[in-house]
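In: Model the following, please.
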Amino acid sequence: MQKHISNVHVHMPYSLLPKYLKIILQNKLNLEIYFHHQILNRLDKSRCMETAKILESEGLKITFHAPFVDLRPGALDETIRRASIDRIRQVFDLAPYFHPLKIVCHASFDDRYYVYGDDLWLESSLKTWKEFIGLADDHRTIIALENVYEKNPVILGKLFRSLASDRICFCFDTGHFNVFSCEPLNVWFDELGRYTGHLHLHDNFGWQDEH
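Out: From the prediction side, this is the model:
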C-alpha cells in the first residue's frame, strides 16, 4: 500500500495544513497544496517557509494547486487577464520554498461565456501561459492545466499544440469530466493523451461538481 501512496498527492488546502500536519507526517502523505485567494491575501511567508522545511525534511513530494476563483487567464479584457496573472504568480513565488513538482492551474475555457470567442480566448491564453512557462522553467516545475467546464477537449488540444513545451502538461480531472463533458473518455484521450501528465481522482456522482 505504501508503494502506491508514494505516487499519490493528497489535495490539501494550505489553511488546513496545521490541523492535519501530524497525520500527514505519520502517514508520509505527499501533498497537492491548494492556495485559496483568501489565504494568499494574508499569507505569513515565514510560517510558510517553516512548513515547507518540515515537509522537505520528511522527504515528502509536493505539488501546488493555484487559485482559480474569479480568475480568467484567457480573458479578452487585458486588465482582467493581467489581474489573473498577478494572482496566479503569487503561487509561483512560493515555489522556492516547497519546490513543487507541478503547479495545477485551471485553463478556464467555458463556451457559455466565450460565445463564438474560441480563437480570441486561445490567443489570450497563449500569451498568459507562455509567460508562466518561463517562470516554470526558472523554478524547474511543470504547469498542469486542468479541465473544468470544457465540454470537449478540442480547445485544450489547440492550446497544448500551440504551446508545445515540456514545461506544461494536461491535468485530467475525472470529476469535472464526469459532470461537464459531452464527449466520451476515448475522445479526450485521443486528443490529449500525449499531453497528460497529471490526474485528479475524487468522489463525484456525475450530477454536480461535488469535490
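
In: only C-alpha atoms for contact and neighbour calcs from this point on.
Out: Fine.

In: chain center to the one helix or strand Ala136 maps to: distance?
Out: In this assignment (DSSP states H and E), Ala136 forms part of helix 118-139. Relative to its chain's centre, helix 118-139 lies at 14 Å (C-alpha atoms, centre = their mean, to the nearest Å).

In: cool, and stretch 126-145?
Out: 12 Å.

In: What of stretch 95-105?
Out: With C-alpha atoms, centre = their mean as the basis, stretch 95-105 stands 10 Å off its chain's centre.

In: what sits up against that stretch?
Out: Under the criterion C-alpha atoms under 8 Å, 6 or more residues apart in numbering, residues 48-49, 52-53, 56, 61-68, 92, 139-146, 171 lie in contact with stretch 95-105.

In: Return a PyMOL selection command for the buried portion of the residues you listed.
Out: Filtering the contacts of stretch 95-105 down to the buried ones (16 or more other C-alpha atoms under 10 Å) takes a single PyMOL command:
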select buried, resi 52+61+62+63+64+65+66+67+68+92+139+140+141+142+143+144+145+146+171
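
In: looking at this, Leu192 is in a helix?
Out: Yes: the assignment for Leu192, made by DSSP: H, G, I helix; E, B strand; the rest coil, places it in a helix.

In: One more sequence to fold, the one below, so I can look at both together:
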Amino acid sequence: MPRININLSHQIVKKFGLAEVDDFGTSPEFYFASSVNLPKNSAFANSMKSEVEKYSFRPTLHAPFMHLNLGSESKEIAETTRKELQWAIDTAAFLRADIIVVHPGYTALPEKKTIEHTGWLDNALPNLDFIAKYSEDKGIKLAFENIFDRDPFSLLLIKEAIGTSNIGFCFDTGHYNIFAPLDMQDWLEALDGHIYEFHVHDNDSTGDQHLPIGEGNIDFTSLQNYLVSKEISELPVVTFENKTLDFVKQSLSRIREWEFLKT
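Out: Model (predicted):
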C-alpha cells in the first residue's frame, strides 16, 4: 500500500486540526501560501509540530508558489522566490516533512519548446543550485511539479541541470489532464525512477477543479498499473488534492477499490 497524504491549507489546519487526518489513516501535506502564514516559534507552528509527533504523521509540504518564479527575469521576484523556498525547507525540517513539492514558476511553453529554449533554465540555475543543496543538507527531497507542461522534458532538464541526488518530481493528474496531449503512460515512463509523489485529483479537462476520483474524465488506469508494478519501498507518496474533506473521503473510498490496495 502506498503512503497516502492529504493536502491541507494552513486555514484548514487552524480550523479543524489534524485529528480527522489521523482518522483517515493518512498524513498531511501542509500548504502555506506564504512564509507569513507560519511565523517562526509561533503557537500555531508549535501546535502543528506537536500534532505531527502525537499522531506519528509522515508529512510532506507544498511550497508557496503564488507570484513566485525560480527563473524570473526580475531579480526581485527571483530573490523573493529563493527566500520563500528557503523558508519552506526550514519549515519542512521543523515539521519533519521529507518531501517538498515545488512549482518551478515557468508558464505555458510554445509547442516543442522547453525551458532551455526560453532562457528560463539559465535564469533559474543559481536559485535551483541553492535550494537543491540547502535541502540536501537537511535530508529533504524536492519534487518539481508539472503545471502547464505539455510534456515532461522541461522537468527532466531541471533534474539534469542540478548535481544533487535529492531532486525528483510530483506528477499532478489534474494538471496533466488539462494541458498535456501525451498519454499518462508516456509521462510515467519518462519520469520513472524519480517520481517522489503523485497529486491525485480529477477534472473534466476544462479547469483545475480538484474533484474526487471518478467525478471527472481522467483515466487512472496508467497510474494504477504504475503503482502495482512497484515494490513497496519504491512507491511514491499518493497525495489527494481535493477542495474539501468530503471530496477527500470520496477519493479515499474509490482508491481503496484499486487493485494495489487489495493485496
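
In: Please work out the TM-score for the two chains.
Out: Aligned and superposed, the two chains score 0.86 in TM-score terms (TM-score structural alignment, normalised by the length of the first structure); 204 aligned residues with a C-alpha RMSD of 2.2 Å.

In: In the second structure, what residue spans correspond to strands?
Out: Ranges of strands in the second structure, per DSSP state E, are 4-9, 27-31, 60-62, 99-102, 141-145, 167-172, 195-200, 237-240.

In: Against His9 of the first structure, how distant is Thr196 of the first structure?
Out: As defined by C-alpha to C-alpha, to the nearest Å, Thr196 of the first structure lies at a distance of 16 Å from His9 of the first structure.

In: hang on, the earlier thing: could I get the strands of the second structure in CSV, plus columns for distance to Asn69 of the second structure?
Out: Converted to CSV, those look like this (distance: least, C-alpha to C-alpha, whole Å):
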stretch, distance to Asn69 of the second structure
strand 4-9, 21
strand 27-31, 17
strand 60-62, 15
strand 99-102, 10
strand 141-145, 13
strand 167-172, 17
strand 195-200, 20
strand 237-240, 23
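
In: How about Ala66 of the first structure: what's its closest non-neighbour residue?
Out: Of all residues not flanking Ala66 of the first structure in the chain, Cys105 sits nearest, at 5.4 Å (C-alpha to C-alpha, 6 or more residues apart in numbering).

In: count of neighbours near the one you found?
Out: Using other C-alpha atoms under 10 Å, Cys105 of the first structure is surrounded by 20 other residues.

In: gap between the counterpart of Phe98 of the first structure in the second structure and Ile140 of the second structure?
Out: In the second structure, Phe98 of the first structure lines up with Leu95, judged by TM-score structural alignment. Distance of Leu95 of the second structure to Ile140 of the second structure, computed by C-alpha to C-alpha: 12 Å.

In: these two touch, right, Ala180 of the second structure and Asn146?
Out: No: between Ala180 of the second structure and Asn146 there is no contact under C-alpha atoms under 8 Å: 9.6 Å.

In: For the two, indicate the residue with more neighbours.
Out: Higher neighbour count among Ala180 of the second structure and Asn146: Asn146, with 25 against 17, using other C-alpha under 10 Å.

In: So that one is in contact with Thr173, correct?
Out: No: assessed by C-alpha under 8 Å, Asn146 of the second structure is found out of contact with Thr173, at 9.0 Å.

In: So which residue is smack in the middle of the first structure?
Out: Val104 (1.5 Å; C-alpha atoms, centre = their mean).
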